[in-house]
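S.K.: I'd like to go over a predicted model; first the sequence, then the structure.
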Amino acid sequence: MPEAHLCEVEDLMSQAEALTGIRRHIHQHPELAYEERATASLVSDLLSQWGYDVATAIGGTGVVASLKAGNSGRSIGIRADMDALPIQEATGLPYASTVSGVMHACGHDGHTTILLGAAQYLATHRRFDGTLRLYFQPAEEAGVNSGAERMIAEGLFQRFHCDAVFGLHNHPGQPSGRFLFRSGPFMASGDKVTITVHGKGSHAARPHLSVDPVVVASSIVMSLQTIVARNVDPGAPAVVTVGVLQAGTANNVIPASARLELSVRAFDLQVRELLRTRIEALANAQAESYGATVEIDYVLGYPVVINSEAETAFAIEVARELVGSANVDASFEPVMASEDFAFMLQQRPGCFLRLGNGIGQGMGEGGCMVHNPRYDFNDATLPIGAAFWARLVERYLPVA
């Protein structure tokens, strides 16, 4: 009996133009976290047309599609995110965002389209034995109370079971279609810290009557730089970035308060806890030394993305079959960005991978970094990503 055909990239090339059209339509009509109603409607309508059992309003605006073939009790889940960012697009492209101040600056339009391409192919050919779950998730960019958290809290994996779960994110700066993997910790935890310094305001000409929160805040900023340099093991990556420092409204007034906002990232739970301990201790100590006080709002965001060994090895094998070993990096460097797919990996074994978006520096070349007003997803990657998901399903749920 001849060996069953497994999906190849060439099998998706006939869909390339249609996929590009879908992706650009989504790009033109971006929606922020938990507002992805039109995107969810487009997704659910297409999946229903292709024969999927579709559930909507999962975790707010999420969509879950299920398709069973054969008699196997095995199941696989694949996730794509749908939300955009509050950024004014500056690409000038003919399919640029039509929504002022909102754009797909992270490629979620591409991720959604890739999974739709795989969904159509798998529904048409049904060369798998088991249950396929497709999780179209809202609000990945939320930072807290994200789409993954909310879907899980609403019983995602109990209602729509899968044995393993997979997801991907595009990666500018790597060749289009190159697959990037890493077993174990792959993407960092991401926490947000707000430090409010309370001092005593005064006239700028009478600083001796004040407790200057600007000076206190500046001292805190400088002391925070010692944490990674002097408290964290040099072999353990960590980041403490002060992204906001705000105080005052006039040059001749010493304000009563100042505010810092920090982004804190790590790959290890103990390092994550150490960073919190030191940030809180240093902020309080610096404030006290000047006679000020601080309020600290420490918000734990996304945990570390930890890929399970067996599922990562399996996904690497599938990628090598599809595009060749030369186009697969099986031990890519850890990525300091965070990702709420980490919550799904806490519930199920699985793998989150990166897919090259291009190495050019200009628009249309895929090299512009995400969260940039000039970013655009590289449409050449669509059939490659879709073929990977389709083949992954066919290999994970093989027909006997």
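M.R.: On my side now, so go ahead. Numbering: from 1, shown residues only.

S.K.: From here on, just use CA atoms for contacts and neighbour counts.
M.R.: Noted.

S.K.: What strand or helix carries residue 355?
M.R.: For residue 355, the element it lies in under DSSP states H and E is strand 350-356.

S.K.: Report all helices and strands that that strand contacts.
M.R.: Judged by 3 or more Cα pairs under 8 Å, 6 or more residues apart in numbering; DSSP states H and E, strand 350-356 is in contact with strand 165-171, strand 179-180, strand 305-307, helix 309-323.

S.K.: Comparing the ones you listed, which comes out most buried?
M.R.: Each of the helices and strands packed on strand 350-356 was assessed for mean neighbour count using mean count of other Cα atoms under 10 Å. The highest is strand 179-180, with a mean of 27.

S.K.: going on from it, what's the next piece of helix or strand?
M.R.: strand 184-187.

S.K.: Flag every buried residue along that next one.
M.R.: Across strand 184-187, burial judged by 16 or more other Cα atoms under 10 Å covers 184, 185, 186, 187.

S.K.: hey, where'd the helices end up in this structure?
M.R.: Secondary structure of the chain, counting by DSSP state H: helices at 9-13, 16-28, 37-49, 108-125, 147-153, 156-159, 213-226, 269-290, 309-323, 341-347, 382-396.

S.K.: what does stretch 240-252 contact?
M.R.: Counting by Cα atoms under 8 Å, 6 or more residues apart in numbering, stretch 240-252 makes contact with 203-205, 213-214, 217, 221, 224-225, 227-228, 254-255, 257-265, all of which sit outside it.

S.K.: Now find how far off-centre it is within its chain.
M.R.: Centroid separation for stretch 240-252 versus its chain: 28 Å, with Cα atoms, centre = their mean, to the nearest Å.

S.K.: buried ones in it?
M.R.: The neighbour-count check on stretch 240-252 (16+ other Cα under 10 Å) flags 240, 241, 242, 245, 247, 248 as buried.

S.K.: Nearest to residue 195 among the helices of the chain would be which one?
M.R.: Closest approach to residue 195 among the helices of the chain is made by helix 269-290 (7.8 Å; Cα to Cα).

S.K.: here's the one I want to compare it with:
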Amino acid sequence: MQSVTPSLLREWRHEFHRQPETAFEEHRTSARIVEILADAGIEMETGLGGGTGIVAWVDGRESGERAIGLRADIDALDVPEANEFGHVSQNPGKMHACGHDGHTTMLLGAACTLAREPDFAGRVYFIFQPAEENEGGGRVMVEEGLFDRFPMEAVYGVHNWPGMAVGEAAVHDTAVMAAFDVFRLTLSGHGCHAAMPHLGKDVVLAACQLVNQLQGIVSRETPAHQTAVLSVTQFHAGDAYNVMPEKVELCGTLRCFDPALRDHLEARFRRAIEATAMFHDLEASVDYQSRYPATFNTPSCAHHCAEVLDSLPDIRRVHRDLPPSMASEDFAFMLQQRPGAYIWLGNGVDSASLHNPHYDFNDELSPIGVAYWTALVRSLLGDS
């Protein structure tokens, strides 16, 4: 069995980065993961999570009934890469702009290390999950019976964090990432010549007012001690200088942490659209989808993760007071079913942000991630 070294981790990570694949299409990525696991003599089941997910497992030297799960996401994004290094994406329009190539590498490194030195009791499951970006591969794996087929008492996840120095980490006691909803709404009116707007029903004017009015739902109806954000990210209307269009389409996202607030904001969002459409004598249609729940750590699990991180020689600081992120994570579906914790590991203060075409996972982080995973397993499933 090959020893896991920083150079091997770098080799794996660059290979994954060159061949990014997006949600539920990670066939090459999945096949390479299977090859590495098989070379290490690790048992697994494939074809999960819509077809490209994998769950592998390693048993400790000592028998034991306890089991935990470690999860990594394996998908990339529909983002054209702007980097020029040797391992740049070979798939046009797609790139690992969120570091899932690194997450996969770290979990593979941990699996191979623990297979070589299974100095723990019980079983560790290694969950390689597809389609984290927008499509909810974590939800699919849970619905397929992940925790029934692979019984585990707790599940843990990691994400790299740009802007935080390599060698630093962040652990939240409870809220980590926000719930994630998306919307697509259409206002339909009556087109006309732009020189004679009184002959039509102006959907552009209505949509502009609506974008401003929707912000009041958050700024004036969300309690100051709670966090929420509503962002309109797309505005599509018209294709001529002198024509008032028939329709306008707005798209965006709404995020918060509290479930009751989430329901309230959706209801108010819908009423605001109805009211605006009525005032401007327009027709409105809304496609509102609740995607991911908020990601909440189990406090006791988070505390244990922080202790493990504090014990690692390459971790200089563990932040316990950083605010949660308004970004979202489908690991939340797993944490709804089992206790666990999701932590951040610094990707470097100069790292480009997540989902940026200049982003790249920091290879200095891979050995730290492997060390964290293996130390966590040995601390939770120590020899009996």
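M.R.: Yep, that arrived. Values in this document were obtained by computation on a predicted structure and should not be read as measured data.

S.K.: quick one on the thing from earlier: how much does the strand holding residue 355 of structure 1 stray from structure 2?
M.R.: Its aligned residues in structure 2 lie a mean 0.5 Å from strand 350-356 of structure 1 after superposition (mean Cα distance after the TM-score superposition for structure 1).

S.K.: Show me what that strand is in contact with.
M.R.: 164-183, 305-308, 311-312, 315, 341, 345, 381, 385.

S.K.: whereabouts in structure 2 does it align?
M.R.: Taking TM-score structural alignment as the measure, structure 2 aligns residues 340-346 with strand 350-356 of structure 1.

S.K.: pretty sure residue 248 of structure 2 is touching residue 207, no?
M.R.: Yes - between residue 248 of structure 2 and residue 207 there is a contact under Cα atoms under 8 Å: 7.1 Å.

S.K.: between these two, who's got more neighbours?
M.R.: Between residue 248 of structure 2 and residue 207, residue 207 has the larger neighbour count (other Cα atoms under 10 Å), namely 25 against 21.

S.K.: where's the counterpart of that one in structure 1 relative to residue 271 of structure 1, distance?
M.R.: Structural alignment places residue 207 of structure 2 opposite residue 217 in structure 1 (criterion: TM-score structural alignment). The spacing between residue 217 of structure 1 and residue 271 of structure 1, counted by Cα to Cα, to the nearest Å, is 24 Å.

S.K.: Which residue in structure 1 aligns with residue 110 of structure 2?
M.R.: Match for residue 110 of structure 2 (TM-score structural alignment): residue 118.

S.K.: How about residue 59 of structure 2?
M.R.: Counting by TM-score structural alignment, residue 59 of structure 2 corresponds to residue 68 in structure 1.

S.K.: For that match, give me its contacts.
M.R.: Contact analysis of residue 68 of structure 1 by Cα under 8 Å, 6+ apart lists 129, 130, 131, 132.

S.K.: Contact partners for the residue lying closest to residue 310 of structure 2 once chain neighbours are set aside?
M.R.: Spatial nearest neighbour of residue 310 of structure 2, chain neighbours left out: residue 318 (6.6 Å); criterion: Cα to Cα, 6 or more residues apart in numbering. Taking Cα under 8 Å, 6+ apart as the contact definition, residue 318 of structure 2 lies against 168, 169, 170, 171, 306, 309, 310.

S.K.: Switch the residues you listed over to CSV; also include distance to residue 326 of structure 2.
M.R.: Converted to CSV, these look like this (distance: Cα to Cα, whole Å):
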residue, distance to residue 326 of structure 2
168, 21
169, 18
170, 15
171, 16
306, 22
309, 24
310, 26
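
S.K.: What separation is there between the match of residue 59 of structure 2 and residue 133 of structure 1?
M.R.: As judged by Cα to Cα, residue 68 of structure 1 and residue 133 of structure 1 stand 9 Å apart.

S.K.: same thing with residue 323 of structure 1?
M.R.: According to Cα to Cα, residue 323 of structure 1 and residue 133 of structure 1 sit 24 Å apart.

S.K.: And residue 359 of structure 1, by the same measure?
M.R.: According to Cα to Cα, residue 359 of structure 1 and residue 133 of structure 1 sit 32 Å apart.

S.K.: okay, those two: which has more neighbours?
M.R.: More crowded of residue 359 of structure 1 and residue 133, by other Cα under 10 Å: residue 133, with 24 against 16.

S.K.: Structure 2: which residue goes with that one?
M.R.: Counting by TM-score structural alignment, residue 133 of structure 1 lines up with residue 125 in structure 2.

S.K.: ok, now which ones touch that match?
M.R.: 55, 56, 57, 58, 67, 68, 69, 70, 150, 152.

S.K.: And it, how far from residue 248 of structure 2?
M.R.: In this view, residue 125 of structure 2 and residue 248 of structure 2 are 48 Å apart by Cα to Cα.

S.K.: Same question for residue 30 of structure 2.
M.R.: Applying Cα to Cα, the value for residue 30 of structure 2 to residue 248 of structure 2 is 41 Å.

S.K.: Kindly report the same for residue 217 of structure 2.
M.R.: Residue 217 of structure 2 sits 21 Å away from residue 248 of structure 2, taking Cα to Cα as the criterion.

S.K.: Who are the contact partners of the corresponding residue of structure 1 for residue 161 of structure 2?
M.R.: Aligned by TM-score structural alignment, residue 161 of structure 2 pairs with residue 171 of structure 1. Residues counted as contacts of residue 171 of structure 1 (Cα under 8 Å, 6+ apart) are 354, 355, 356, 357, 358.
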